[in-house]
Structure formats: C-alpha cells, structure tokens
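Visitor: Provided below are the primary sequence and the corresponding predicted coordinates.
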Amino acid sequence: MTQHKQKRDIRWLLSLLPIIIFIASLAFSWFTAYHYSANILDSDASSEMILAKMLSENNSILSTDWIYSNELRVIHTNLVFAPLFKIFTDWHTVRFVGILIMQSIYLLSYYFLCRQLKVSRRSFFLTAAILILPYSIAYGRIVLYHNHYLMTITMGFLLSGLYLSILDRWKNKDKRLSLGIRITLLLTISLLSGLNGVRSLVVTIAPMFLTSFIILLQDESNLDSSQGIAFLEKWKGVILTLGMCVFSVIGYLINSKVFQQIYSFRSYDDATLGFNNAENSSQAVLGLLSQFGYQASRPLFSIGGIVALAGLMAAIYIVGQGISTVFSKSRITSQNASVQFAGVLFVASVGVMIMSFCLEFGEKHYLLYLIPVAVLAIPFVAVLMDQTASSDPVPTKHSAKGVLLGVVFLSLFANGLYGNAYFLHPDKVKGTYNGLGMQDVNMVNKLSNVVDFLESENYTLGYSTFWTCNIITEMTNGKINMAAIQVDAENQRVYHYDWLTAKHFQDESFVEEQKVFALLTDVQSKTVLETTMYDYAVLVYDDGNYNIYDFDFPVAPYYAMSE
C-alpha cells in the first residue's frame, strides 16, 4: 500500500513538472524584461514609445504628425503603451508593464490555439515555456522584449484557433448562431490584420489557404465522389480561408490606398518580381535555421556553441517533420488531424515567406522576416509531443521519436535560458545581438554619459543619426526630443531622415523655441565639418565615441539642412 502511494505521489509530482517549468520560465522572462526594458534599447523600439506618448496625449490611435516606417499598423503596441502613459510617467515602467501585458495576451492566444488543436495540458505548458523564452536572440529581441511582431503572431494564433473551432463545430453541426459568430469574428480579425499591412497575409492567412487546400488533397475521403459529399462540406476549409484572404486584402487596400493619403508611411506597392539567386536562397535557409538558436559566430566548444548546435539540430528535425506532414499519405483521422494541420501550416508559412523574397522591395532581412513564421514550429512541436505520448505510454524509454522530441524540447529550452543569460550579461555571455541592422547591445551604456551631460545642460531638441536618436528620448523620459538626420559623406550633406519620427520636429517654428544640439560620432563629425552646419557649431562634449555640438542660434541646423 505504501509503495502504491509513493508511486501515486511520484506521478502527481511529475504531472506538476510542466506547470513548474512554465511558471519558472515565465518568471525568468519577466525578470529579464525588467532588466531589458531599461538597459537594452534601439531606435526602432524607442520610436514605439515616443509614438505611444504622442497618441496618449492626443487621445488617438493613429497620428498624422508621425512619419511611420514601411507599414502603418493599426493593431500594434500603441494600443497597450498609450493607455499606460495615462497611468505612469516613468518610461521604463511603461515599457516593463507593457511587456508583461503583451506577453500575457500572447500566451493566452497560444493557449486558445492549443485548445483547438486539442493539445494536452502537459504539452501546452512545456511548449509555452519555450515560447516565453528567447530560444533565439533575434526572437527575444523582436518579439518578447521589443514586441515588434508580437501582435502579428498573436493574431495568427487567434485566426488559426478560430478556423479550427469553426471546422470542429461545423462537423458537429453546432447551432448556426454560434457558428455564425465565429465566422464573423474570423473575418473581422482577418480584416484588421490587413489594416496592419501585408505582413499577416504573408505570414498567416495565405499559408492557411494553402494549408486547407493541401489537407483537402490529402484527405482521401473528400476525393471519393462515390460518398456523395456535398461541395460545401468538402471545400469548407478552403472557402473559409479564401474568405480570410479576401477580407485581409480588403484591409490591406484600405491601408495602402486610403490611409496612405492621410498618414505618412511607405508601402510595398512598388515591389517587383525578381529572382532568388543561390546566395539569397542560402541566406534564407540560414535565416530559418537561425530561428532556433543557431549562431555561426560562437566558439564550437563552449556553452554557447553547444546550445547553438543543438538549436540547429532541432531546427533540422522540426523542418523535416513538417515536410513529412505535407507529403504524408496517411488518411487524416481525428488522431492525426492536429499534427497534419500544424505541420502543413508551419511548412506553408515558411514556404510563402521564402517565396516572397523573390519580390524586389528593398533590403531583405531574412532572419527578421522569418521570425513570425518560425514561431509556428512551437504548436507543431506540441502536437507531435501528444501524438508520441498517445502511441507510446513511456516515449522517452521506448520510442525513438519520443527521445528525439525530448531532445528538441531540451535544445530549445536550453537556448531560451542561454538567450536570457545573454540579455542579462551581454559582456560575459557569447552571442550576436541580431535581428535588425543595429547590432550593438550596449547602446544604453555607451550613451549614459552623453545623456547625463545633455540633461545637465537642459537641452530640449537634438539631431542625430537614426540608430541613436530615439534612444536619447527614451533614456531622458521624453524630456529631449530628437530629429533623425542622414549624414551623406559622399555628397558632404546633412539632411532630415524621414523615418519613425515626428513631423513637427522639422518645423522651423518649433525648432526656434528649443535649446538645440547635434550628437555625432567621430566619423560623422568629419563629414559635418565640410557642411554649412559646422559654420554655426561649437564642440561642447567629446568622450572619444560621441561629440556634442551646440549652435549659435537654434535654427542653424534647420537652415543648413534646408539648403
């Protein structure tokens, strides 16, 4: 009896282990978020805070005074950060609390998808632990802690979950009202995703259409005309996803044709067909493999090198399993339907994104653009775990597939822990702060003395190149506004850089009321020396990395850049 009780207690403790792992991972992620939100910034991320502050002051969700980037995103971080500025005045607090809220929404959307995929509680908590950790440094930077793609992925989870719930209720012949509400919600979110730009269409909706079509072809019962299956019953998945595509395209057309007449942003309308040569294709493949922790720059025989190699092996396994679902000849049943959907969707998303690289639309950031599609590997791993567990009660002992999945989980989990360790101690832990063009993880530390000087001198408006400027505003709690400039060494010119900045920073009437400075590196200063801006500039600070110039009168830089 005692032995039986001990076994029962052990089983109970083991059943709690996934929950414990998830809670510990969430706590570690939030601890890292607190450090990250104050110590690791870039101008892209800080621009979101500046915009949110402007929107909060104007009680709006979009601004005609803001110069956006390649997309105008209606459903974005501003919906969280802007209200927080009504509550908190400290920008660090706003960023930290905003990260917690957005990560919570992210996890809830993942839970909703897992429910529709019929993922077990064990597999949900284990894979959610991976999802909340930076299993690649780029994923941690772009999604978890700067939240750039978090809303895109969240909407993708919601759309996928709603789609599955509609198919399930359709099959079970649920009430028409319940089904109608879900379909309306699905199409509404598709429309909203289109209002955010083209990204969700490429990342989620077009791949879902492709997935529904592939699964239709795989399901032999749908192709057996002798069963007399009604057209709508056979093609319901394709029809639903086609409707999603239509509504998303409508949203995108509103974004690119209507909003662009009101707001300032660039679009992908000028994209043209091109061709992915061998070099570009290899970069795309490397970008995909790097999503799971692989970084070529790490020493092999080090902790960083080992976990990076483990991440590479995990990536190869997951991609291989995904491809096998696309070409699977097994009849689709209730037992394998979730695996087929998650696997085909993952491969379809990666395929559509890589095909989009054939378009000529400017610089291609392979690693960056593949982040939101690679995240779809996580629910795929969850359903694979359940499939293995259901076919073998003790997969880690008797099933090669179970052992491999265990290794995949440990590889991604180890990379997640390593990623957070890197963010907490970038000077001690080997890694590359990749994902965007600016890869300096120590910008806040490098600019701390600069900020102290600027605040002590009561400056209110500065000029600097893009990757520096918005960080200054966030570090000074919004006290110092920054206008981005471009230093053109070839033509010996300095001019305004219209990217993620407020328009009124370039207005003469605004500038003449400010105490103005220019912040430049030593190299940039040499170019400025050859322009008319230097005629009115006085060097007031030099720390070996950055120079600060004061001006005889506030509008001197404005006039110099207007020539």
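Guide: Sure, I can see it.
Visitor: CA only for contacts and neighbour counts going forward, please
Guide: Fine.
Visitor: for the nearest residue to residue 501 once chain neighbours are set aside, what are its contacts?
Guide: Distance criterion Cα to Cα, 6 or more residues apart in numbering; nearest residue to residue 501, sequence neighbours excluded, is residue 67 at 5.4 Å. Each residue near residue 67 by Cα atoms under 8 Å, 6 or more residues apart in numbering is listed here: 263-265, 498-503.
Visitor: for comparison:
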Amino acid sequence: MAACIWEWLIENEEVKKIDRIMVATLFSVCGAVGYRIYSKVLAQKYNFDSYSSISFINVNDEDIGNRVVKMIAAVLETISGYQSGTKVFSLAGISNCFVVGYIAIIFMMTLYIGMKGKKHFLFYTYIVMLVAFNTFIMLFTDVGFSSGVFVSRYYGLALTFLFFIIPIYCEVEANNRKKIVYMACIMISLVVDSFVNTLQIQATDLNVGRRGAITYLKNNDLNFGYATFWNANVTTELTDGEINLAPICSAKSMKSFEYLMKKEYLNIDYIDSTCFILLTREEYNDEKECSVIEGGRKEYEDDFFVVLTYHNSEELYGLAANDN
C-alpha cells in the first residue's frame, strides 16, 4: 500500500514536493506506532517468532542447487496449485501445464516492463527488489528451510506482489492484441487450475479423523484441554472457538509450545474444572507409560485420537511433574 501511494505521489505533478515529504513522514510515524503496538501490546499477550535470531547458513555444508530446486517446486505448489507427482496425461497434469504457462507469461511481462517501461518504474522496482531480497533471505539463511524442507508459505507472501505486474504491463504494452492474448491465457489458466483444485478439495476431507473426538468433546461439554501443536489450534478452528486447546510439546513433559499461544495458558492453574488432553493414536502409544497418561481417565478413543480427562489443570501438571 505504501508503494502504491508513493507511486501516485511521484507521478502526480499537482502534488507539491512538501506534500510528498509529509506523506513519507506519515509512513514512518505509522511504522513506529505499529512497532510500538507489536512490542508493548501483542508481545505481552502472545508468543511468536521474530526475525532477530536469523543466521546465515554455512554454504560449505549446504547444496545450494538442491535448495533452489526445492524452492521452485514448493513455490509452484504454494502460489499456483501445482501438484507434484501427478501423471502428465491426467486432469491434474493438464492443470500443471496451464500453471507453468501463466507463470511463464508473468515472467515475460516482468522482463518486458524492465526493458520498455518507464511508467510506474518505481513501483515495478519495488516489486522486483522485494522478491529478489526475499529470495536471497530464503536461500542463504535458516528462515526458509526446516529440517531440509522448504517452508514455502513464508516466501509465497512476497511472490503475491508479482501479480501487480499484470496491470503495469497492460499500461506499458502498446500492442492491444498481445495484451488480449496474454490476459486470456492467464484467465484460462487460473480458471482451469481453480476448477481442478476445487474438485479435488471437495472429494477429500483431511479432517475426517478428527470428527469423532470433536463430537465427543462437544457432547460432553469439555471445552478446554491440551494437545500437541498441530492438533490444538486446528481443533479450536474446526469448532469455531467452542473448544479451546493449549498447545504442548508432549504429554510426558506438558511443556507449553508457546508459538501462537495465549500467554494465560502458561498458568498451570488456568482451569479449575474438568480438562482433557487430546492425543493422536501414535502419541498415545509412544508415551502411554508416562504419568500423565497413566493417571488420566480414558474417556474416548478411536483409530485416530484418544481423549483423557483430569479434574483440573493442577492435577494434570502434578502428574507431569513425576516424570520431569
């Protein structure tokens, strides 16, 4: 938004130079206010990662070429719906061809603007530099990869700015026929890709294994408990906040997994009524001999999840203290 407004100010001859300075100052003030809110309000209530701990990778120990290939594959899947491992002559494979096609068109538009476009050059430079900077950060720091897997969702946010290239290109390109062809190709590709992905999403319920445990918790008015990270917030989301879960590292340790967690959950006396712990079948089997599981009352189990209940959170943490 800041780049858009600044671009308009640069091109608008009627805007006085002093007004541009005032707007630039306003941006700085807004940034300072935002940081103050982050550090004094949000940071006091929530735990989240910051970028202060970023470090560069050891290039001698890393295969840069392999990192580039993983980035390309993950980015295709993140921003375009590209599906790896599909057969070429299948519905998903045909969709992949359209995906690669419209990404190639956007790339060609970017090159054309760089060579021919003087209009909107500031905004164009901002977009290109934003993507280039994020590419560098993802490749040469420990932000982009986790246990050898590229975390594409961080990079995908920067790449969405590339879609602003399309309206800039339409203003720069004088050949209307070429613009129509390019836009038609992009629209057809997006429609085909969206159609194929929608069909596959509708045919697959990734949360089917959670339904039984969630139904039990709702029917028995169990509205607060604990679960490992990938099962805590998901359950809260699927129940529209009716059931709240505090993320933990494991049942044995009962150590809080503080990422995206409300700070009041850190209080071991947070709830003075019946609470529960929700474990996957694998988590339950791996730690079934720990005090938390042995001391809990097994109220529900199926092929996917196990629910154990406790009189209150103090009892639960007291059992965990036996193993720690």
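Guide: Yep, that arrived. Computed from a predicted model, the values in this text were never measured in an experiment.
Visitor: TM-score for these two?
Guide: TM-score of the superposed chains, computed with TM-score structural alignment, normalised by the length of structure 2, equals 0.81; 312 aligned residues with a Cα RMSD of 3.1 Å.
Visitor: give me the buried subset of the contacts of residue 67 of structure 1.
Guide: Buried members of the contacts of residue 67 of structure 1, counted by 16 or more other Cα atoms under 10 Å: 263-265, 498-502.
Visitor: in a markdown table, list the residues you listed along with distance to residue 377 of structure 1.
Guide: Formatted as a markdown table, those follow (distance: Cα to Cα, whole Å):
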| residue | distance to residue 377 of structure 1 |
| --- | --- |
| 263 | 36 |
| 264 | 35 |
| 265 | 32 |
| 498 | 36 |
| 499 | 33 |
| 500 | 32 |
| 501 | 35 |
| 502 | 38 |
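Visitor: measure residue 384 of structure 1 to residue 180 of structure 1 for me?
Guide: 31 Å (Cα to Cα, to the nearest Å).
Visitor: what's the answer for residue 155 of structure 1, then?
Guide: From residue 155 of structure 1 to residue 180 of structure 1 the distance is 19 Å (Cα to Cα).
Visitor: the two - which one has more neighbours?
Guide: residue 155 (21 against 12; other Cα atoms under 10 Å).
Visitor: wait, that one touches residue 194, no?
Guide: No: using Cα atoms under 8 Å, residue 155 of structure 1 is not in contact with residue 194, being 10.9 Å away.
Visitor: tell me what the longest helix along structure 1 is packed against?
Guide: Determined from DSSP state H, the single longest helix within structure 1 is helix 2-39. Counting contacts by 3 or more Cα pairs under 8 Å, 6 or more residues apart in numbering; DSSP states H and E, helix 2-39 of structure 1 is packed against helix 91-116, helix 121-131, helix 400-424.
Visitor: go through these and name the closest to residue 470 of structure 1.
Guide: helix 91-116 (12.8 Å; Cα to Cα).
Visitor: that closest one: how far from the chain's middle?
Guide: Relative to its chain's centre, helix 91-116 of structure 1 lies at 13 Å (Cα atoms, centre = their mean, to the nearest Å).
Visitor: excluding chain neighbours, what is closest to the residue positioned nearest the centre of structure 2?
Guide: With distances taken as Cα atoms, centre = their mean, residue 153 lies nearest the centre of structure 2, 4.6 Å away. Residue nearest to residue 153 of structure 2 in three dimensions, not counting chain neighbours: residue 78, with 6.8 Å by Cα to Cα, 6+ apart.
Visitor: could you pull up the residues touching that neighbour?
Guide: The contact partners of residue 78 of structure 2, by Cα under 8 Å, 6+ apart, come to 152-153, 156.
Visitor: got those residues as a markdown table, with distance to residue 15 of structure 2 columns?
Guide: A markdown table is the format used below for the contacts of residue 78 of structure 2 (distance: Cα to Cα, whole Å):
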| residue | distance to residue 15 of structure 2 |
| --- | --- |
| 152 | 40 |
| 153 | 39 |
| 156 | 35 |
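Visitor: tell me where structure 2 has helices.
Guide: Under DSSP H, structure 2 gives helices at 2-11, 17-37, 43-45, 64-80, 91-116, 121-140, 152-159, 165-172, 176-202, 211-219, 229-238, 281-286, 291-295, 313-321.
Visitor: so which of those helices gets nearest residue 249 of structure 2?
Guide: helix 229-238 (7.2 Å).
Visitor: in that closest one, what's buried?
Guide: By neighbour count on 16+ other Cα under 10 Å, the buried set for helix 229-238 of structure 2 is 229, 231-233, 235-236.
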